[in-house]
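> coords please:
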Amino acid sequence: MTEPTESIGKAGQAWGDAEKAEWRSRQHQQRSYADDVVAKIDALRDRFDIEQYGELDYPPEGRFPLYAIRTRDWDDALPTALVTGGVHGYETSGVQGALQFVDQHAADYKGRINLLVAPCVSPWGYERIQRWNALALDPNRNFIPASPAPESAALMALVAPLNDKMLMHIDLHETTDSDETEFRPALAARDGKPFVPGTIPDGFYLVDDSGRPQPDFQRAMIDAVAKVTHIAPADPDGTIIGSPVVAPGVIEYDCKGLGLCAGVTDARFVTTTEVYPDSPRATPQQCNDAQVAAVRAGLEYALAH
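The predicted structure follows:
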């Protein structure tokens, strides 16, 4: 059985290179990016333009090409919407939901909006069912200038030329039970801080950007997803994951200030989805469907407003 992350290093002392190397040595491939993701992207080539926008080089594990899917016959006169998934590689429905949206619904928006979809931003993390990248960095805290996370830097370079046309960005995530049992303790150990237990929301919720809130946009997506899976209630103190609930199923973060993927553009309409795949009330397919419902409702709202 793998030792818990907290056993790495000394309590109260942030990790150095040796501790990070020990952590990385414990991460093992559990699924295939090539089979689960790249094969599905390749199957879309007859309908969409596929772009390799970068490549991760993590020896000895190997190289991981980064792919984006674009609307064919891109029209510079139209606005652009960005859909991202797998910023945290272990969050499966973010990846598969993005791919399902493209396969089943992206063609419906031809002539209305350009779509740019990066379905798996962190393929090393996808294969290892891991929140961090191979450098023990969280890509979703490193969308910052001169980012040390190559996953984040590559995506920023991809979207930068399109920023003035960006109308909407939806970043697809999950909140899992392993956040509390594995990843939050790992974060505390890495940073030499005490672990403070929290709670995991039972259901779907959204994270709006406190710097440019769009409550009606968020509500449109919550209403659509509620037809697919249940919406997370607030904790007794009126919060979800420690943040005040500003509307049913909605909290706010400072996306740019925290270096989150949702802050990577200046789009007017922005959200981060959070599906709860460990709920006994939700199947993996429901989680994928909830991501798709959020994207579709978000697009319709953004185009109408």
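
> Please count neighbours and contacts with C-alpha atoms only from this point.
Fine.

> which non-adjacent residue is nearest T283?
Distance criterion CA to CA, 6 or more residues apart in numbering; nearest residue to T283, sequence neighbours excluded, is P277 at 7.0 Å.

> Can you tell me the SS state at that neighbour?
Three states are possible here, and by DSSP: H, G, I helix; E, B strand; the rest coil the one that applies to P277 is coil.

> What are the contacting residues of the biggest helix by length in the chain?
Scanning the chain for the helix with the most residues, using DSSP state H, yields helix 284-304. Helix 284-304 is contacted by residues 81, 83, 93-94, 96-98, 100-101, 112-113, 167-168, 170, 172, 217-218, 220-222, 224-225, 228-229, 269, 273, 275-277 when judged by CA atoms under 8 Å, 6 or more residues apart in numbering.

> Quick one, which of the residues you listed are buried?
When burial is judged by neighbour count using 16 or more other CA atoms under 10 Å, the buried members of the contacts of helix 284-304 are 81, 83, 93-94, 96-98, 100-101, 113, 167-168, 170, 172, 217-218, 220-222, 224-225, 228-229, 269, 273, 275-277.

> can you tell me which of the residues you listed are in helices?
Members of the buried ones among the contacts of helix 284-304 lying in helices (criterion: DSSP H): 93-94, 96-98, 100-101, 217-218, 220-222, 224-225.

> Counting neighbours, what do you get for T80?
Burial of T80, expressed as a neighbour count using other CA atoms under 10 Å, amounts to 23.

> Proceed likewise with the subsequent sequence, for comparison:
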Amino acid sequence: MTQQTIYHIGTLNQPWGEEEKSQWFSEQTIKRSYFDDVVTQIERLRGRYTVEKYGVLDYLHNSYPLFAVRSNDWQASKPTVLVTGGVHGYETSGVHGALRVVDELFERYQEHFNLVVAPCISPWGYETINRWNPDAIDPNRNFVADSPSGEAKALIDYVTSLELGLLAHIDLHETTDTDNSEFRPAKAARDGEVNTNWNIPDGFYLVANSANEQPEFQRAVLEEVAKVTHIADADDDGNLIGETLTQHGVIALPTEQLGLCIGFSKAKYSTTTEVYPDSSRTTPDECNQAQVAAVRGALEFLLKQAK
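Model (predicted):
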């Protein structure tokens, strides 16, 4: 469905300037605490695993340390798997699912892999329940060289510093009803474009890299997730979020070209998870469990490939 939406900031069909971006920023409020909800959980992992501060984001009203957690017995000879969460800070299960990955999966799989989790890449977005950072920039379109997103640049620099190629990268996301009610209309207004809404899929789905889809890998992830929650069916046009399915529950995008998080890492196996937390058929805990199941499905697939 395509519709002309007049957002409350800006002039129709004209991109935002600094005045409009400042107005947008002034309307954002803190709704929850990154330090209480996330940092405290990360600190509890110290001693069990390696916690590293890989950067700091300094914004007008606050300074946010950025953390990653690495598994024990880190060895260059092991394949390395990266899990990222909270690229869009408002996507709650991406953050808390990533923390549960450390708590529930590291002990089981660290013998076979170097595991590294960055659970909350966009802490200001987490606190204000936002897709963008304070500069009205979407980090998940800016995982590129010389990124204007401090969130994306910090992660790229950190992963580069590990000096190990990645075998796999799983990026944990959600698709929510607010994508249509707030974030897509705001994006269209910011860019001076016509807003195009899509039908929000009821269920879990994956986004693969169209240049390297790895369909068996995607299928293995979905099979594990299906034990926890339902997989999204195609809409009446046979699509998910306006994109053609490559298999049930999977679409593919040119991730590197679009500046998506899984694109920068150039991992052989990569996928972006999409949980639907607004479904009447799931709960917040099941959404977190689905994120863990996705990573577990990926790791089990990789173990089978190594045999």
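
> what about the longest helix of structure 1, how far off from structure 2?
Relative to structure 2, and after both are superposed, helix 284-304 of structure 1 has an average distance of 0.7 Å to its aligned residues, where the measure is mean CA distance after the TM-score superposition for structure 1.

> In structure 2, point out the residues matching that helix.
Using TM-score structural alignment, helix 284-304 of structure 1 corresponds to residues 284-304 of structure 2.

> Enumerate the positions of the matching stretch that are buried.
For stretch 284-304 of structure 2, the buried set under the neighbour-count rule, 16+ other CA under 10 Å, comprises 286-299, 301-302.

> So which of these is the closest to I156 of structure 2?
Sorting the buried residues of stretch 284-304 of structure 2 by distance to I156 of structure 2 puts V295 at the head of the list, at 20.6 Å, by CA to CA.

> What separation is there between that closest one and V116 of structure 2?
Shown here: V295 of structure 2 relative to V116 of structure 2, a distance of 12 Å by CA to CA, to the nearest Å.

> Mind picking the two most distant members of the ones in helices among the buried ones among the contacts of helix 284-304 of structure 1?
Spatially, the most separated pair among those is Q96 and F217, at 23.1 Å (CA to CA).

> so what's the closest residue to Q28 of structure 2 other than its chain neighbours up against?
With sequence-adjacent residues excluded and distances taken as CA to CA, 6+ apart, Q28 of structure 2 is closest to T128, at 6.4 Å. For T128 of structure 2, the contacting residues are Q28, T29, I30, K31, R32, Y90, by CA under 8 Å, 6+ apart.

> of those, buried ones?
Y90.

> could you dump the contacts of T128 of structure 2 to JSON lines with distance to I241 of structure 2 and secondary structure?
Converted to JSON lines, the contacts of T128 of structure 2 look like this (distance: CA to CA, whole Å; DSSP: H, G, I helix; E, B strand; the rest coil):
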{"residue": "Q28", "distance to I241 of structure 2": "27", "secondary structure": "coil"}
{"residue": "T29", "distance to I241 of structure 2": "29", "secondary structure": "coil"}
{"residue": "I30", "distance to I241 of structure 2": "29", "secondary structure": "coil"}
{"residue": "K31", "distance to I241 of structure 2": "28", "secondary structure": "coil"}
{"residue": "R32", "distance to I241 of structure 2": "29", "secondary structure": "coil"}
{"residue": "Y90", "distance to I241 of structure 2": "19", "secondary structure": "coil"}
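
> Next, see which of the contacts of T128 of structure 2 are matched by contacts in structure 1.
Retained in structure 1 (both residues aligned by TM-score structural alignment, their matches' CA atoms under 8 Å) from these: Q28, T29, I30, K31, R32, Y90.

> Hmm, N130 and the fourth one touching each other?
No - in this structure, K31 of structure 2 is not within contact of N130 by CA atoms under 8 Å, at 10.2 Å.

> Fine, thanks again, bye for now.
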